[in-house]
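Enquirer: Could you work out the structure for the sequence below:
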Amino acid sequence: MGKTFIKIATVYFSIGVLVGMTMGMIHDFRFTSLHAHVNLLGWVSTALFGVIYSIYPFAANTKLAKTHFWLHNIGLPIMMIGLAGEVLGISAGLPVMIVGSLAVVIGTLLFAINTFKTLSTNSNQITKTNINA
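Expert: Okay, here's the model as predicted:
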């Protein structure tokens, strides 16, 4: 699970960099909010999820983690499509953005629940091997 989150994070990072570069090249910065959200929720947050799940693999092997993964990685692209629609003045943009945002928020809450639940009940399972993996 950790490796998968990290791999997907690099895809989001590439998209964020390309959006930023494109905005700079054409001097049109309407998509700045999309660029920021892809970089923060896509690259940074997703990479951190991956690092945390790599350090604590028992947290990654839960139904909460798998549900979090799918909600985040389905919700974020939907949210970004809706945000792009909003920027372009497409009336369906806001409802699409809300649906995607709700999926991301629910996934993030599941991550928080999973983290607190598994790290408090499995604190004795943390070994030097897990940290060095």
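Enquirer: CA atoms for contacts and neighbours, from now on please.
Expert: Fine.
Enquirer: Is Thr129 within a helix or a strand, and which one?
Expert: Using DSSP states H and E, Thr129 sits in helix 128-132.
Enquirer: so what does that helix touch, helix or strand wise?
Expert: helix 45-55 (3 or more CA pairs under 8 Å, 6 or more residues apart in numbering; DSSP states H and E).
Enquirer: Second chain to compare with the first, below:
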Amino acid sequence: MAAKFLKIAVVYFVTGVLLGLTMGITQNFSFTSVHAHINLLGWVSLALIGVIYYCYPQAGTTSLAKAHFWLHNLGLPIMQGALFIMLLTGNHSMAGVTIAGSLMLVIGVILFLINIFKNVSDVKDVPFIKNNAM
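Expert: Okay, here's the model as predicted:
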């Protein structure tokens, strides 16, 4: 799962950068919260999770990791897409969709927490650290 998390993180990175570029060119910064969430919850968080799963492969191969991946990567685009539409149109009828996406993401993050507590015990479990004295 480490590679999947890292690859999707890069997709969010490019998306966030392109949205930021568009806002800068148009001088319309009304989508700043969408831009920030895509960068933080997409690029930064998923890249860190990918690195964690690389360091602790026993955690990255669980059904919890797979469920987290799908909940996070369905919830975030739903949440941010609905928020984007609300900001674009000024119509708040998409608030329920934004909340549904947010809940999916939160449940995924809770599964990540459970997975880490169940499957990560010590820094000595990291494969590339085992061979070096620490």
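Enquirer: one step back: which residues sit against the helix holding Thr129 of structure 1?
Expert: Outside helix 128-132 of structure 1, the residues that touch it by CA atoms under 8 Å, 6 or more residues apart in numbering are Ser54, Ile55, Tyr56, Pro57.
Enquirer: Repeat the analysis, applying 7 Å as the threshold.
Expert: Contacts with helix 128-132 of structure 1, where a contact means CA atoms under 7 Å, 6 or more residues apart in numbering, come from Ile55, Tyr56.
Enquirer: my read: Leu94 of structure 1 touches Ile81, true?
Expert: No - with contacts counted by CA atoms under 7 Å, Leu94 of structure 1 stays clear of Ile81, the gap being 9.8 Å.
Enquirer: about what we covered before: chain center to the helix holding Thr129 of structure 1, what's the gap?
Expert: Here the centre of helix 128-132 of structure 1 is set off from its chain's centre by 25 Å, with CA atoms, centre = their mean, to the nearest Å.
Enquirer: ditto for stretch 96-111 of structure 2
Expert: On the basis of CA atoms, centre = their mean, stretch 96-111 of structure 2 sits 11 Å off its chain's mean C-alpha point.
Enquirer: likewise stretch 123-133 of structure 1?
Expert: With CA atoms, centre = their mean, you get 25 Å for stretch 123-133 of structure 1.
Enquirer: From Ser120 of structure 1, how far off is Asn130 of structure 1?
Expert: 16 Å (CA to CA, to the nearest Å).
Enquirer: To clarify, my last question referred to Phe29 of structure 1.
Expert: For Phe29 of structure 1, the distance to Ser120 of structure 1 (CA to CA) stands at 44 Å.
Enquirer: More neighbours: those two, which one.
Expert: Phe29 (14 against 10; other CA atoms under 10 Å).
Enquirer: Let's verify that one: helix, strand, or coil?
Expert: Secondary structure assignment for Phe29 of structure 1 (DSSP: H, G, I helix; E, B strand; the rest coil): coil.
Enquirer: right, and it touches Gly20 too?
Expert: No - Phe29 of structure 1 is not in contact with Gly20 according to CA under 7 Å; the separation is 8.5 Å.
Enquirer: Give me the neighbour count for Met86 of structure 2.
Expert: Met86 of structure 2, neighbours per other CA under 10 Å, totals 16.
Enquirer: actually Ala65 of structure 2, not the one I typed
Expert: 25.
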